[in-house]
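Novice: Okay, here's the prediction I keep looking at, along with the sequence it came from:
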Amino acid sequence: MSDSFLDTCCAIVGDGHVLADVAGMEPFLTDWRGRFTGRARAVLRPGSVEEVAALVRACAAAQVPIVPQGGRTGLVLGSVPDASGEAVVLSLARLNRIRAVDPANRTMTVDAGCLLQQVQETAAVHGCLFPLSLASEGSCTIGGNLSTNAGGTAVLRYGNARDLCLGLEVVTPSGEVWDGLRGLRKDNTGYSLRDLFVGAEGTLGVITAAVLKLYPQPRGSATALVALASPEAALGLLSRLQDECGAGLTAFELVSDLCMQLVARHFPALPQPFRAPSPYYALVDVESSESQEHATQLLEHSLGAALAEDASLEAVVPSSVGQARDLWRLREHIPLAQAAEGKNIKHDISLPVSLIPAFIRDTAAELQLGFPGCQLVCFGHLGDGNLHFNVAPPPGGVDEDFLVHQHAVNRIVHDSVAAHGGSISAEHGIGALKRGELERYKPPVELDMMRAIKAALDPLGIMNPGKIL
């Protein structure tokens, strides 16, 4: 990179917001799991959409690749540069203003660098709910959530990030600003450009702001942890609760016993609700717009009917908000327990809900044939068909010896996903990690349409190169 390019960037954002030294750039170059550290020509830290646009124009003129970056909590190497050192990292962290809250319209307009937790708390101050909820909500940003079309625990009732976004502000690859910040539920005026950028992982432009949907705060919420004999039993319980609770069923999480064992081993201070283990568990949340009493009665009535029909079920219903939070802490600590236990081969997949039990059974059997003794760390959002289907070494096995089989394990899992009508990425995205897998499983005509969109919007190929396509 020439000095003149750096000088141009410094003139736009100030010398202190152009980081070109190794020490200053280092925190921006490593992915969240610590698996990969890239290189960059510089880290650019704009403080406004005008500065973002000016930097993008400078990059386009010099044909310098751009890697947009939010909270760096992504899991597929989508927000870190490659090893070439040619790209600049464009950090949106300084774009962190809540621009407007409109409680009557149930909308909030925010900068892309706002933390998810900041948005949740601002909505609560105004008596509203922003329902997107992730384990990383204290560090992930709205721009990153939208760029990956994040999911989380409340998709069953509220939908994923795309469903929670009404409008966007985007800096295009040519450095123009598209102001699509419209708080409209209905806008039938042509192509939905918003939907092109949500889930595009920064490959089509830079999201700088968004109009988000807000909801009324629920007046009551009830939680239960149910011990189950099998995924089939979980599917049956889900169906019953959907029939009984309707839209009040907010979350339905499936957790295997191995997940519970890992959490108990590495976080012994967390409570263990059951004396004896069960093969699987369901963590359930029900909300009510009426009252806390109504939420509790709705859940207890529905569970009571299920328990009466199936004597193998056992349920724990907390009597306080603190106890309910403890149950969710068990679920939220699963990824941390996995990391503490060692390395494993991770998969973020989605399937038709009805086929999840068959997928787990068929895929587990095939994995055991190929890798006897391997352990399945299986958990996820059963209510919306999203599983985190992770494969760990046999007990006592060496991580590195098992990880050499990653390609073969991925092939078994992803081929099974395809055979069961699923997707190889549910909420994490494609990034650089799954780019080859996408080409294997996407129909050629679909890939061709994606490439045509990319070429039309980013003809220079400077936006997050090497990601998705």
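Specialist: On my side now, so go ahead.
Novice: okay, CA-based contacts and neighbour counts for the rest of this
Specialist: Noted.
Novice: what separates stretch 186-198 from the chain centre, distance-wise?
Specialist: Its chain's C-alpha centre lies 22 Å from the corresponding centre of stretch 186-198 when counted by C-alpha atoms, centre = their mean, to the nearest Å.
Novice: Give me the contact list for it.
Specialist: Contacts of stretch 186-198 from elsewhere in the structure, counted by C-alpha atoms under 8 Å, 6 or more residues apart in numbering, are 146, 147, 148, 149, 162, 166, 167, 168, 180, 204, 205, 207.
Novice: Tell me which residues of it come out buried.
Specialist: Under the neighbour-count criterion of 16 or more other C-alpha atoms under 10 Å, stretch 186-198 has 194, 195, 197, 198 buried.
Novice: second one coming, line it up with the first:
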Amino acid sequence: MPDLIDTLRGIVGAAHVADTEADMAACLSDWRGRYRGNALAVVRPGATSEVAAVVAACAAARVPMVPQGGNTGLCGGATPLVDGRAVVVSLARMKRIRAIDTDNDTLTVEAGCTLAEVQAVADAAGRLFPLALASEGSCMIGGNLSTNAGGVQVLRYGNARDLVLGLEVVLADGRVWSGLRGLRKDNTGYDLKHLFIGAEGTLGIITAAVLKLFPAIRSHATAWVAVPDPQAAVRLLGCLRAECGERVSAFEIVGRPALELVLRHIPGARDPLEDAPPWAVLIELSDAASDAALSGQLEQAVAIACEQGLATDAVIAASLSQAQALWGLREHLSEAQRIEGVSIKHDVSVPVSRIPEFLERAGAALCERWPDVRIVAFGHIGDGNLHYNLSRPLAADNAQFIAETARVNRIVHDLVHSLGGSISAEHGIGQLKRAELLRYKSSVELEMMRSVRHALDPLGLMNPGKVLP
């Protein structure tokens, strides 16, 4: 559509519209390389007014739009479909810090700011923005909110949804909803911002947000602790919270096969313990007080856990570099898996108390059907979210196993559902899990979701082919 592309160039400038395959390539595939699409153009507006004009022009031409941030998603939610009918709307140029209010503990930023940039601005003001992801150097805050990102600090601070007070959104017809209010109490009807958080760009395009800030963290204590099994890990979490309260800011579980991938593929990675325990947990305590005796408190809690048989060995970081090395083992898990090769991935959640049951029953069912399956399990056990990824031990044998994805998913997702869990804890639905919603969402839920979608985007132009089946 040359007329539309000319219109887009007139709105944002010719330098910010790409319409050749070479210039668009980076925006046409997802981070994992699982999805690849096509597009009429990639347009990079630099202000909310330009986003609104781009959306209005596309809506008038009945052309679909795919909002895109840092393109670090894991479910194909920011990748255009293969039909090539859509315009990709990249928010990468929208990087302004609009306001910081330390008395109100809020930070107002545009959607194209990377998570690391947001963290740095908060830190410079003596505050903390606690959302923390391995991709924080490249993921953008608009995408984080559109997918309701989780990360390693959910245990203490909640998901992205819990860290937002207000939004600015361009609606599907080009109108702008300005909801940038820094209020913690606003009981005036529907809380509209929550429609757009987690909607993966299917209801509108988030252009700015008012984020909650917290007191800066001035002391940390980090430990890598061997546990005999997941049940012991869950009980260890309870022990820690009883001893340390809200100072427990992260509690991550790592199965041995997951750690082995990091040791194999990530340069400089070292096993923290001499033995090779089947499971380990990464624990972090944090406090706003600079003189908090966290290391001693963590050491005492781990000692109690060892006496109770909940832990068998531990390393407590004695320096910042040691703590960073321990966190590096956790943060490089996704990259190590990508280097190892394709696998069948699951991002699931169940009540924390049922994690041991899920791991035992899922492992038994999968091994019965595929005796040589390799189970790479790790994740945010403190909030019930596991990354449960399956492959064959040898990459060369994987093609046949990957063809069994539907059968594997049925075993894993049916069990998750029966335990009162979710088939997508923090990665979203995107293209990957659309069909699965038909099995696990009730007809009433699906009808409500479709009604909301139709009310806000009656032409179905916002990120089509994503989320709703």
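Specialist: Now that the structure is in, tell me what you want to look at. Only a predicted model underlies this, so the values are computations on that prediction, with no experimental measurement involved.
Novice: quick one: the nearest residue in space to residue 263 of the first structure that is not next to it in sequence from residue 22 of the first structure, how far?
Specialist: What sits nearest to residue 263 of the first structure in space, not counting adjacent residues and going by C-alpha to C-alpha, 6 or more residues apart in numbering, is residue 337, at 5.3 Å. Applying C-alpha to C-alpha, to the nearest Å, the value for residue 337 of the first structure to residue 22 of the first structure is 32 Å.
Novice: Give the residue from the two that has the larger number of neighbours.
Specialist: residue 337 (20 against 13; other C-alpha atoms under 10 Å).
Novice: thought that one was touching residue 261?
Specialist: No - taking contacts as C-alpha atoms under 8 Å, residue 337 of the first structure lies outside contact range of residue 261: 9.2 Å.
Novice: so what's in contact with those two at the same time?
Specialist: Once C-alpha under 8 Å, 6+ apart is applied, it turns out that residue 337 of the first structure and residue 261 contact no residue in common.
Novice: Count the residues that sit near residue 311 of the first structure.
Specialist: Neighbourhood size, residue 311 of the first structure [other C-alpha under 10 Å]: 8.
Novice: Kindly report the same for residue 349 of the first structure.
Specialist: Taking other C-alpha under 10 Å as the definition, residue 349 of the first structure ends up with a neighbour count of 21.
Novice: Residue 4 of the second structure sits in which helix or strand?
Specialist: Here residue 4 of the second structure is covered by helix 2-12, with elements defined by DSSP states H and E.
Novice: shouldn't residue 281 of the first structure be in contact with residue 258?
Specialist: No - in this structure residue 281 of the first structure lies outside contact range of residue 258 using C-alpha under 8 Å: 10.6 Å.
Novice: Comparing these two, which residue is more hemmed in?
Specialist: Summary of the neighbour comparison: residue 281 of the first structure and residue 258, criterion other C-alpha under 10 Å, with residue 281 having more neighbours (27 against 19).
Novice: need the contact list for residue 375 of the first structure.
Specialist: Residue 375 of the first structure is in contact with 391, 392, 393, 394, 395, counting by C-alpha under 8 Å, 6+ apart.
Novice: Residue in the second structure paired with it?
Specialist: Per TM-score structural alignment, the equivalent position to residue 375 of the first structure in the second structure is residue 374.
Novice: mind checking how far that match is from residue 347 of the second structure?
Specialist: According to C-alpha to C-alpha, residue 374 of the second structure stands 16 Å off from residue 347 of the second structure.
Novice: before we move on, what about residue 167 of the second structure?
Specialist: Relative to residue 347 of the second structure, residue 167 of the second structure is positioned 27 Å away (C-alpha to C-alpha).
Novice: More neighbours: which of these two?
Specialist: Using other C-alpha under 10 Å, the more surrounded residue of residue 167 of the second structure and residue 347 is residue 167, with 28 against 19.
Novice: Same question for the more buried one, what's its three-state structure.
Specialist: Applying DSSP: H, G, I helix; E, B strand; the rest coil to residue 167 of the second structure yields a three-state assignment of strand.
Novice: Excluding chain neighbours, what is closest to it?
Specialist: Nearest-residue entry for residue 167 of the second structure: residue 209, 4.4 Å, with adjacent residues in sequence omitted and distances by C-alpha to C-alpha, 6+ apart.
Novice: what residue of the first structure matches up with that neighbour?
Specialist: Under the alignment defined by TM-score structural alignment, residue 209 of the second structure is paired with residue 210 of the first structure.
Novice: My read is that that match contacts residue 183, right?
Specialist: No - the pair formed by residue 210 of the first structure and residue 183 falls short of the contact definition of C-alpha under 8 Å, at 9.5 Å.
Novice: three-state assignment of residue 254 of the second structure?
Specialist: strand.
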